[in-house]
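[1] Sequence and predicted structure, then a few things I'm wondering about:
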Amino acid sequence: MPVFCIRSLFSGMLKERLAEIELEKNTPILSSTAGLGSFLADKESFYVRGILKENQIEEGVSVLLRENIRIKKHGFTETELKRYKAFLLNNALLFEKEKGKIPSKYYVEELIDNFTYSDPFPGESFRYNFYKEILPSITLADINKLGKEWVVSKGLSIILKAPEKEGLDIPSEGTIKQLLSKIETESIEPYIDSLAKKEIAITIDKEGEIIDSSYNKKINVSKWKLENGITIIAKPTTLQNDLISLSGFRPGGSSLAADSIYVSARNAGSIIGSSGILNISGLELEKLNMGKTISLTPFINFYEELFSGSSTAEELERMLTMLHLYFTNPNKDILQFEADKQRMIAGTKNDSLNPDTVFDNEISRIMTNNHLRGIPITEKQIENELNLDTAFDFYKNRFSSANGFTFIFVGSFDLQKLKELSKKYLGTLPSNQTEKSDWKDIGLRRITGVHKNTILKGNENKSKVDIRYTGTLDYTLEKELSISLLGDLLKIKLTEELRESMSGVYGVQASGYSTDTPYNWYRMHIRFTCAPENRDVLINKVHEVIADIKKKGASEKDVKKIIETRINRAKDGLKYNQYWSSKLKSAEIYNWNPEDILDYKKNLEKVDSNYFKKAANTYFNNDNYVETILIPENLNQ
């Protein structure tokens, strides 16, 4: 019997169990994982890891130990095994369908293990056929046997890691041993799987009408306008053999929320999106979709409402059913909300102890003039202002009407089938066409003037340097390209000087960014980590490199390298559904000809040395310059 398959099933089902515990009322577990496999060299191990609430460390250890004992005593259930077998087989089937079109990066780890440990490297067809043959023969007894073999006291190590923090109560070794002895003798009930009777299904007796349609033959893109104000853009492809990408968007977002409910509104998409639909919790929804290639998530960001999804052709209708329900029947799940809220609190609780977090947070405050919506949310804000009813009401308000939404489908679908499904599931979404959705300018602006800031935090002998040039512009896509290309050039030159010539940094980040939302602005950004004593000379070198670009532009070699990289990136992008989806969205928003997606050399023919010289003199504006440096607290200045 293949040991690997049995261990994969055991580990996967245990992770699913732990995920349920994370959602229990007053759970001490923020997140968890588990596994069974190689440890060091030829040694193997079984592990369970958890991130625990600081005020419930002892309870958290007890919960994890108790679940181990439950597995040992009672094992898993047939329904759990059936679901996870379906998950493994479907994953293998997906790779089998997409063989020849899978990016090479997905094979790197397997090749490393093959070279290092002589692990097999079987290929997609062999793996799928192997799973298809072997999985049905694996019994529940095979799985449960592992629990009895591995959940033992002999050789058990329990390791607690926590920040050095006043008032934090860490259980002693003796306390942990007492917990273990107590739990081993407890009467622990078996797990009950309550999912069996739930399903994703709705009845829709009518369908919406398409009131306008067009077709672009050159790029094989159809566009339909539904009577409820939804726009659908559809591009069938064979770029992936059986995958469909869905992207939905509309202007609006949390910008429409009052400051008083901002914290709840900002997180409404993620909270309600993870709460499930149709009285099926998010975790139950995940289980129901095991064995299927399907995902769908709603989002609410500052200035948009969004959907992101993917499926196979077989599961397309299921994905659209879920989309319909995220509009019409989302859940308000108090357990999911409390779990999400506690994770957010835990994620910010020790921000003041982490030098990198302090550094980034301070930069956010400086750059946005300490604007409420431009700075990270604090532990206190989450605790006092994040409210489920408020988040749910804001979500329902934003998704009460689908008018103005655009949905882009790219992938291996039948166009006529997509049209019929769209009329049924999208064309019947509620719509208020008397109100047009748009984002609101919330007054978030970047700081002006020259500002130099030094932050003392931490004891590690390193410094971080962050440099930003910002300003306003008359935004166009051509200027966006110019700023982005200038970032590419700066990255090349700073890498040559700071890393290769001076050996002062391991790496350097440099980029250019611009947008027209909520106003027309740009940013040139440089960041690197270095030894504290080298920071000044490296900053001076940055200024020298920028001055040189302003004076001389770019060398012919660098111009050629940048253009070739951009062209190759576009050529490669045309092979993927997500690239097409992103470009079609840009064309729809900015009203440019989508046929230009194929003309990836457009606007690059004018790029020369003078192009970069002009851009550098425009966008490296010394009047708006922010320099922030992180240095250790114990550094003798």
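    Everything's here; your move. Residues are numbered from 1 along each chain as shown.
[2] C-alpha from now on. contacts and neighbour counts both.
    Fine.
[3] Distance from stretch 140-160 to the middle of the chain?
    In terms of CA atoms, centre = their mean, to the nearest Å, the centre of stretch 140-160 is found 33 Å from the chain centre.
[4] So what touches that stretch?
    6-7, 9-10, 46, 68-69, 71-78, 81 (CA atoms under 8 Å, 6 or more residues apart in numbering).
[5] can you pull out the helices in the stretch 301-450 of the chain?
    316-328, 334-349, 355-367, 379-385, 388-398, 415-425 (DSSP state H, counting those that start in this stretch).
[6] Relative to L168, which of these is closest?
    With CA to CA as the criterion, L168 lies closest to helix 334-349 of the helices of the stretch 301-450 of the chain, at 12.3 Å.
[7] and the angle from the closest one to helix 355-367?
    Interaxial angle of helix 334-349 relative to helix 355-367 (axes from the mean of the first three to the mean of the last three CA atoms, to 10 degrees): 90 degrees.
[8] Kindly spell out which helices and strands sit in contact with helix 334-349.
    On a contact count with 3 or more CA pairs under 8 Å, 6 or more residues apart in numbering; DSSP states H and E, helix 334-349 meets strand 29-38, helix 268-273, helix 379-385.
[9] Can you check what angle separates it from helix 388-398?
    Using the same axes, to 10 degrees: helix 334-349 against helix 388-398 is 100 degrees.
[10] how far off strand 29-38 does helix 334-349 point, in degrees?
    Going by the same axes, to 10 degrees, helix 334-349 makes 80 degrees with strand 29-38.
[11] okay, pairing it with this:
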Amino acid sequence: MNKILATGLMLAWLATGASAQQPVKKAPKKAPAKTLPAKAVAAGIPAELKQPIPFDPEVKVGKLPNGLTYYIRKNTEPKNRAELRLVVNAGAILETDDQQGLAHFLEHMAFNGTKNFPKNEIISFLQSSGVRFGADLNASTGFDETIYQLPVPTDSVRLFEQAFQILEDWAHNVTLDPAEIDKERGVVLEEARSGRGAGQRMREKYFPLILNNSRYADRLPIGKDEIIKNFKPEVLHRFYKDWYRPDLMAVVAVGDFDVAKVEGVIREKFSRIPAVSNPKPRVRYPIPPHKDTKIAIVTDPEQPNTVVQIMYKRPEIKGKILYDVREAIKRVLFNSMIGNRINELTQQSDPPFLAGYSNYGSFLGDQDAFSSYVIAKDGNVNRAVTAILDENARVDQFGFTETELDRAKKQYQKAVDRAYRERDKTRSGSYVNEYVENFLHGDIPVSISFYNDFLKKYLDGITVGDVNNLAKQFITQENRAVVIMAPEKDKDKLPTDKQILALINNAGKGLTAYVDKTLDKPLLPTLPVGNPVASEKQIRDINVTEWTLRNGVKVVLKPTDFKNDQIIFSATSPGGTSLYTDKDFESARFASTLAQMSGIGDYNQIQLGKYLTGKTVSVSPYIGETNEGISGSTTPDDLETALQLVYAYFTAPRKDMDVIKGFLSNQKSYLQSQLATPTPQKVFQDTVQSLLGAYHYRRLPLTPNRLDQVNVDRADAIYKERFADASDFTFFFVGNFKEKDIKPLIEKYLGGLPVTNRKETYRDLGIRTPAGKIEKTVTKGIEAKSTVQLVFSGDFVWTPENATQIDALAEALEIKLTETLREEESGVYGVGVSGAYAKIPAQRYTFRIGFGCAPENVDKLIARTLAEIEKLKQNGADPKDIEKFKAETRRESEVQLKQNNFWLGYLSNQYFNNDDPTEILREDELLKQVTPESTKQAANQYFGKNFIKLLLQPERKQ
């Protein structure tokens, strides 16, 4: 289960906020704090903006007599599916001292036995209905809330009704069997173990400071190990009784169903929960304000780089009236513009930091924050902090420019327009999240139609002065907090509290106004002379058309109506870095990255971004090991611009030495920090990668010395070589288009691509996972935690039948290992099994089994894993597990076949592998061939003599 904040809360998360690329379709939870008294501000608000924010009329909201709230909305995307949630307005913040971690523990217990679903029957029942545990069925516990997530099919009346029974059971019928509690202790302790490391150790030091010793500082949802190990069942019962009650609960249902029937089911089932007389008050815990600047400088021997975050905390203000909606739009524009400026700093020949941002967004509890975040280059805190704060101060002193604001408005309006166009194709999960936020925080969901109209009415009226004023509201000396996280080895190099304070207070000296540099030239100085379609082939069974243009370019088209405003595309050609010697490898593998960072034609990357303002276009060239190509996405309106970019990446790549120099400089600094203070997981993954790649030069980890081998001129030449001949490229287009409309554009731009008609293919480098039995142990890390990876590999006969058997075997084994290693042994939090197979460059398969655990349990859990594999080899998979695999696969396919991304990936793979593109239609036939006997044969074939055991073990304490 994915626990919100349960493990490893990152500072970067604390500062997230809206961007111009993501439309705020609902009313904001918060607006900037006001500098004037409320009455004075209210007096200046036009009467029309004093109106309350209109709640989306498409959702039915009700409340039962016992106090439970429900939200119901009909939505047909995806078809025959529903997203259900049980939301509990209670989390770790409400735990007593002896309950720390039990809000989260209780969430685990909801899957381990209820009145109508004993023990693990919830998971088993849903898996047999096609709902995957973890990927679909899930839950999360935060400081203030617990959310149960249940996506289910709606075309089975029995299953759909049972899903609501599960929600009701979670609400008041969790059995909390003492035996099950004792079994689950180990699972929760393993989850806690998985989150331990440098981040967790440093967080324990800085949290009390930046949260001003509020209750949030000592109520992390994961809790305390000693309590998890030793609490009495009645202590857990007490939390369940106190806080799982109808007045603190909401049921959310969005999907393809009859609203009236769903309301009836909810009323029937959840009215059975008795109201609580004299309930405990649901206390809201504040984060106390402070006049001073809180500074936390923390180090750790496993922290690889130096990170600085400066936070200006502010009280949240909930959006209630239309004025608040307008204020939120200003904040989105502010974040977009300052984000663009900071991004430009990384385009310099010597960037001042490895990465950074400044924005305004939610913080924690009752707080918002304006946050600036940087990863210092070469550990230079002064330079990184000065650069980011100077950029903030530049906005404060000089403001944004009219041209910046105009672009931000265009980009945001475009994003909202797209959301409006896709209003009938919006997935149910998006709506669910809005209603969860309304219940928990009072955010008011509005319809996209209302929001689109509101934006068109008020966006133009927002002036550059309106947005510029926000900086003065955001950046203050009160409620300011600074956190520096750095490697232990650099402790003596770090500035003192006094020096940090001086650095912040003295920022912004001697600045000049930002100059908005743009370029006013056509993207393509000369339009290409195209070539027409020379031949056409129809594959009617999957509604695909193949065109071959006169210049040799092949185009595969699948028009769909899955999205109203989306066209996605890709292109591929055999070759890639495999065609170059090891001497040229580093230059080859960075060639497409350097080309894209440089821009195209007369436009550098920054200017290109400005030129594309107001358009939805993304085009990226790539060079892989066995192929090169293009990936991209756009809309019907912007398709021509996208194709112009494709043409330019083939014919007019740039070599921007400043950007390239800065990029390589930052990459080298990052690699040096990783090498100087390697994390245990980094060392382990590098070892795994190297060993499985037989220590071939091209499978060894990237190092600063290897990065020095990148020759910019050679990289430029390799890029041009890879894209010099379009005759062996195949392009794929999937989305909302008509062939007759797209044809002239395809003929003009793809038909105009250069061709030399060379004949080439990829080269098999002979890199294979080593054969035989191999064991490798990496000893690294100070936490008592181990990582296990078991790998089986070998030659493979590439057929759809064999691929399906591997998929089935992997799923059956994962189900069985979850039952045994997690539920029976209580030894792991999660276990993953993947079965992979490839045709190119050679027909090979790989099975990987991975889990984390306590060091003392490694041998036992590996033995249990191998015992389960042996059972598969003797008896085949459990028929029940096979049926779960089939149900999950069929349900997944029902959704995937209505997704553009699936079809683009599927078609490009089928064509590159020279496989039948109609193979997808054989799925039912292939699934019928999966039986206990077939999985027995597969287990004996694929779990063979080539076995590698890789372990990460902690260092022995002296």
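    Ah, there it is. Just so it is clear, the structure is predicted and the values come from calculations on it, not from any experiment.
[12] Now the two most distant members of the contacts of stretch 140-160 of the first structure.
    F46 and E78 (22.2 Å).
[13] More neighbours: which of the two?
    Under the criterion of other CA atoms under 10 Å, the comparison of F46 of the first structure against E78 puts F46 first, with 17 against 12.
[14] Now check the second structure for the residue matching that one.
    Here F46 of the first structure is matched to F370 in the second structure, going by TM-score structural alignment.
[15] That match touches Y360, doesn't it?
    Yes: at 4.2 Å, F370 of the second structure counts as touching Y360 under the criterion of CA atoms under 8 Å.
[16] Let me see the contact set for A554 of the first structure.
    L489, D608, S609, N610, F612, K613 are the contacts of A554 of the first structure under CA under 8 Å, 6+ apart.
[17] Among those, which one sits closest to D205 of the first structure?
    Among the contacts of A554 of the first structure, and counting by CA to CA, the member closest to D205 of the first structure is L489, at 57.5 Å.
[18] Could you check how many residues crowd around the residue mapped onto the closest one from the second structure?
    Mapped onto the second structure by TM-score structural alignment, L489 of the first structure lines up with A812. When neighbours are defined as other CA under 10 Å, A812 of the second structure has 25 of them.
[19] any idea how far A812 of the second structure lies from T931 of the second structure?
    11 Å (CA to CA, to the nearest Å).
[20] shared neighbours of the two, which are they?
    With CA under 8 Å, 6+ apart, A812 of the second structure and T931 have common neighbours A877, I882.
[21] Now check L645 of the second structure against the first structure: what is it aligned to?
    In the first structure, L645 of the second structure lands on M322 (TM-score structural alignment).
[22] My read is that its match contacts I294, right?
    No: the criterion here is CA under 8 Å, and M322 of the first structure misses it with I294 at 10.1 Å.
[23] who's more crowded, those two?
    M322 (25 against 20).
[24] would you turn the contacts of A554 of the first structure into TSV with secondary structure and distance to Y469 of the first structure?
    Shown next, in TSV, are those (DSSP: H, G, I helix; E, B strand; the rest coil; distance: CA to CA, whole Å):
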residue	secondary structure	distance to Y469 of the first structure
L489	helix	16
D608	coil	23
S609	helix	21
N610	helix	21
F612	helix	16
K613	helix	16
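[25] burial count for the aligned residue in the first structure for V755 of the second structure?
    In the first structure, the residue paired with V755 of the second structure according to TM-score structural alignment is S431. Neighbour count for S431 of the first structure, taken as other CA under 10 Å: 18.
[26] now the equivalent of S727 of the second structure over in the first structure, nearest residue through space, not along the chain?
    Counting by TM-score structural alignment, S727 of the second structure corresponds to N403 in the first structure. Beyond its immediate neighbours in the sequence, the residue positioned closest to N403 of the first structure (CA to CA, 6 or more residues apart in numbering) is G229, lying 4.5 Å away.
[27] helix, strand or coil for that neighbour?
    coil (DSSP: H, G, I helix; E, B strand; the rest coil).
[28] Aligned to K73 of the first structure, what sits in the second structure?
    In the second structure, K73 of the first structure lands on Q397 (TM-score structural alignment).
[29] What of H525 of the first structure?
    Under TM-score structural alignment, H525 of the first structure pairs with R848 in the second structure.
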